[in-house]
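In: below are the sequence and a predicted model for it; my questions follow.
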Amino acid sequence: MSTKLTKAPFTERGALMDYVGYGATPEWRDNTPFRATLTVEGIERGRSAARFIWKDSEARTFPMFMTDMVALLKATPNVDRGTVDGWWMVQKRGQNYGIRPATETELAARA
């Protein structure tokens, strides 16, 4: 899977916004693969989507759709006690944003 999403909404601290609206002003960043070590913090339910919340060492959060968590667990051999190091991309489903593992094609395109 690859994404055609070219820009993604982040907070000024660098956390991925799961939804744009409700008065928060996003910082639109290029949607390119980024490397991060993330630890799953829990599950959150919004108006239209349930998602897992990942956190990095700087306490920035990154939502992930449930479907992508299942794919991650099936495909990633390095999940250790809820922590995984990898390359990530942002994707959009409906009006919501979340991360997923970057594909080989996306990683090759960044070089």
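Out: Thanks, I have the structure now. Numbers count the residues shown, from 1 in each chain.
In: CA only for contacts and neighbour counts going forward, please
Out: Fine.
In: so who does Glu58 touch?
Out: Residues counted as contacts of Glu58 (C-alpha atoms under 8 Å, 6 or more residues apart in numbering): none.
In: other SSEs contacting the helix or strand hosting Ile43?
Out: Assigned by DSSP states H and E, Ile43 falls within strand 34-45. Under the contact definition 3 or more C-alpha pairs under 8 Å, 6 or more residues apart in numbering; DSSP states H and E, strand 34-45 sits against strand 50-55, strand 83-93.
In: any buried residues in the lengthiest helix in the chain, and which?
Out: Under DSSP state H, the helix in the chain containing the largest number of residues is helix 66-75. Using 16 or more other C-alpha atoms under 10 Å as the test for burial, helix 66-75 gives Asp68, Met69.
In: pasting the second one now:
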Amino acid sequence: MSKRTRLAKAPFDQWGGLMEYVGYVEPHEWRENKPFAALLAIEGIERGMSAARFIWHADGGRTFPMFMTDMVDLLKNAPNLCKGTVHTWWMVQKRGKNYGVRLARPEELAEAGHTGGNAESCPACKAYGLSKIPYPWLCLGPEADPSI
């Protein structure tokens, strides 16, 4: 299996949402591409010039596009998908000239200091304030915690 080259920076708009394409509109800021935790709710599907994608939204009016291929991976692997929402760790990836979110991989979470298990004891989850969410025992990983 070949090692993938990680996208170094990703374009975000003025509200903090991921821009799906950079062309005519300049990004508000380019951010380092590292795993981030967020509660995203599915908004719908849209078709662009080159691809169809799912659109997720988060608080503050932020939106996050997702490629269809990555949705299949999410549906197969997200332990906490509930009524169109997913609270987990995400990464940005680029396909062609388009950007989208996907489920963060275990090796990426390990680089971010994510340990799994209880959110109270995971340094990465504590840094995101996830130990203060309504379900602090759920540490957000790509795989379910067998102790729950």
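Out: Yes, it's here. No experiment lies behind these values; they were computed from the predicted model shown.
In: onto which residues of structure 2 does the longest helix of structure 1 map?
Out: Helix 66-75 of structure 1 corresponds to residues 68-77 of structure 2 when matched by TM-score structural alignment.
In: off-centre distance for the matching stretch?
Out: 12 Å (C-alpha atoms, centre = their mean, to the nearest Å).
In: what's the mean gap between that stretch and the aligned bit of structure 1?
Out: Stretch 68-77 of structure 2 differs from its equivalent in structure 1 by a mean of 0.6 Å after superposition (mean C-alpha distance after the TM-score superposition for structure 1).
In: next, the buried residues of stretch 83-94 of structure 2.
Out: Buried-residue list, stretch 83-94 of structure 2, by 16+ other C-alpha under 10 Å: Thr85, Val86, His87, Thr88, Trp89, Trp90, Met91, Val92, Gln93.
In: sorry, wrong one. I was asking about stretch 91-98 of structure 1.
Out: Neighbour-count burial for stretch 91-98 of structure 1 [16+ other C-alpha under 10 Å]: Gln91, Lys92, Asn96, Tyr97, Gly98.
In: can you add distance to Met17 of structure 1 and give these back as TSV?
Out: What follows is the buried residues of stretch 91-98 of structure 1, written out as TSV (distance: C-alpha to C-alpha, whole Å):
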residue	distance to Met17 of structure 1
Gln91	11
Lys92	11
Asn96	8
Tyr97	7
Gly98	8
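In: farthest-apart pair in those residues, please.
Out: Using C-alpha to C-alpha, these span at most 8.4 Å, a distance reached by Gln91 and Asn96.
In: structure 2: which residue goes with Lys4 of structure 1?
Out: Match for Lys4 of structure 1 (TM-score structural alignment): Arg6.
In: part of a strand, is that match?
Out: No - counting by DSSP: H, G, I helix; E, B strand; the rest coil, Arg6 of structure 2 is not part of a strand but coil.
In: so what's it up against?
Out: Arg6 of structure 2 neighbours (C-alpha under 8 Å, 6+ apart): Gln93.
In: could you do Tyr97 of structure 1 as well?
Out: Ala8, Leu16, Met17, Asp18, Tyr19, Pro63, Met64, Val90, Gln91.
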